[in-house]
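Engineer: Sequence and predicted model, in that order:
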Amino acid sequence: MAPDRAVAGQARPEQEFFCFRAGELRLAVPSENVLEVIRTGLLTPLPRTPSFLLGVTGHRGEVLPVMDLLRFLGKGEARVGARTRLFIGTSGNYRVGVVADAVLGLRRIPVADILPPPLGGDAAVEHLLGVYGGNSPQDAIALVNFTKLLQSARQRAVVR
């Protein structure tokens, strides 16, 4: 007797994540925080903004700040080129373009398989929901708490 699909789904809850690569990091944000993925367009730099804000870009009649997640997390800096993509991230009323070197797609991750963020170390850990190990260490994906990350980025930008 195989269990009913509805029962099997309840027994092992999953969460959907948008997975991408930024530099050497494999990252993911909850899919409900991602509106769409676009090509990187014209970026207009802004004076006196934190280094993680690369500038602004126009998208569907809206001016969006563009964020370098690597700089924000202190893990290097993004190289914006022809193959670079932006994902439009949202939290509440706020929207931002985030630089992604490669889009890895959507992935359903069992909640029970999400490991807690590593203890100690760098400040980037405070913005993680956890880590998904995958099948090998190369498959590990850091799961970003996008709402908290966006709040921290706004606070850092306003303080300046």
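Structural biologist: Right, received. Where do you want to start?
Engineer: CA only for contacts and neighbour counts going forward, please
Structural biologist: Fine.
Engineer: before we move on, which element is the spatially most central residue of the chain in?
Structural biologist: Closest residue to the average C-alpha location of the chain: Val29 at 4.4 Å, with CA atoms, centre = their mean. If you go by DSSP states H and E, Val29 is part of strand 25-30.
Engineer: and here's the other structure:
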Amino acid sequence: MNSTPLQRALRIAPARAVSAQARPEQEFFCFRVGNLRLGVPSENVLEVLRAGLLTPLPRAPSFLLGVTGHRGEVLPVMDLLRFLAKGEARIMPRTRLFVGVSGTYVAGVVADTVLGLRKILVSDILPPPMGADAATEHMLGVVAGPTAEETINLLNFSKLLQTARQRAVSR
């Protein structure tokens, strides 16, 4: 039986539509701190707020900048640059904190600039670079940008908070 080009196209079309829908993506909250562009899964971010007054904690690890009051709770504030051994963040008037959560752990994290929410195809996430430093240990992967400066390092925020808590408690 000879079929017309239109009939052949219609038989093929549903298969292509299904394959286009089968490209899973994940949403990340992206931000910049220092020279790093980072992303954490959006389900780990509750809100973004201005960095307010911080109360330093005696004998706290250097990555824990102190605590701040937020909605009647005491919120520990982390410097990811210090935690990842990539420098240190400076609190400026335009500095933001995002409230990150994983299970029962909640912390404020310093962000110089909020880049927003980005949907990233799972197929575009490259594995973390080889190495055993603190940064790669807590990475889910990397999304390459058009330039090296636009590459986004995706963090395993749950593991990061768990490690930070262990380091803070063990002191």
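Structural biologist: Yep, it's here. Source: prediction; values computed, not measured.
Engineer: Now the TM-score, please.
Structural biologist: Once superposed, chain against chain, the TM-score is 0.94 (TM-score structural alignment, normalised by the length of the first structure); 158 aligned residues with a CA RMSD of 1.4 Å.
Engineer: So what does the residue nearest to the centre of the first structure match up with in the second structure?
Structural biologist: Aligned by TM-score structural alignment, Val29 of the first structure pairs with Val40 of the second structure.
Engineer: the strands in the first structure, which residues?
Structural biologist: With DSSP state E applied, the first structure shows strands at 14-22, 25-30, 34-39, 53-59, 62-67, 85-91, 94-100, 102-110, 114-115, 128-132, 141-144, listed in chain order.
Engineer: returning to what we had before: look up how far Pro56 of the second structure lies from the match of Val29 of the first structure.
Structural biologist: As judged by CA to CA, to the nearest Å, Val40 of the second structure and Pro56 of the second structure stand 26 Å apart.
Engineer: By how much does the longest helix along the first structure deviate from the second structure on average?
Structural biologist: Determined from DSSP state H, the single longest helix within the first structure is helix 146-159. On superposition with the second structure, the mean distance recorded for helix 146-159 of the first structure (mean CA distance after the TM-score superposition for the first structure) is 0.3 Å.
Engineer: Pull up the aligned stretch in the second structure for that helix.
Structural biologist: Going by TM-score structural alignment, helix 146-159 of the first structure lines up with residues 157-170 of the second structure.
Engineer: Other residues contacting that stretch?
Structural biologist: For stretch 157-170 of the second structure, contacts defined as CA atoms under 8 Å, 6 or more residues apart in numbering pick out Val40, Pro41, Asn44, Ala60, Pro61, Phe83, Val101, Ser102, Tyr105, Ala107, His138.
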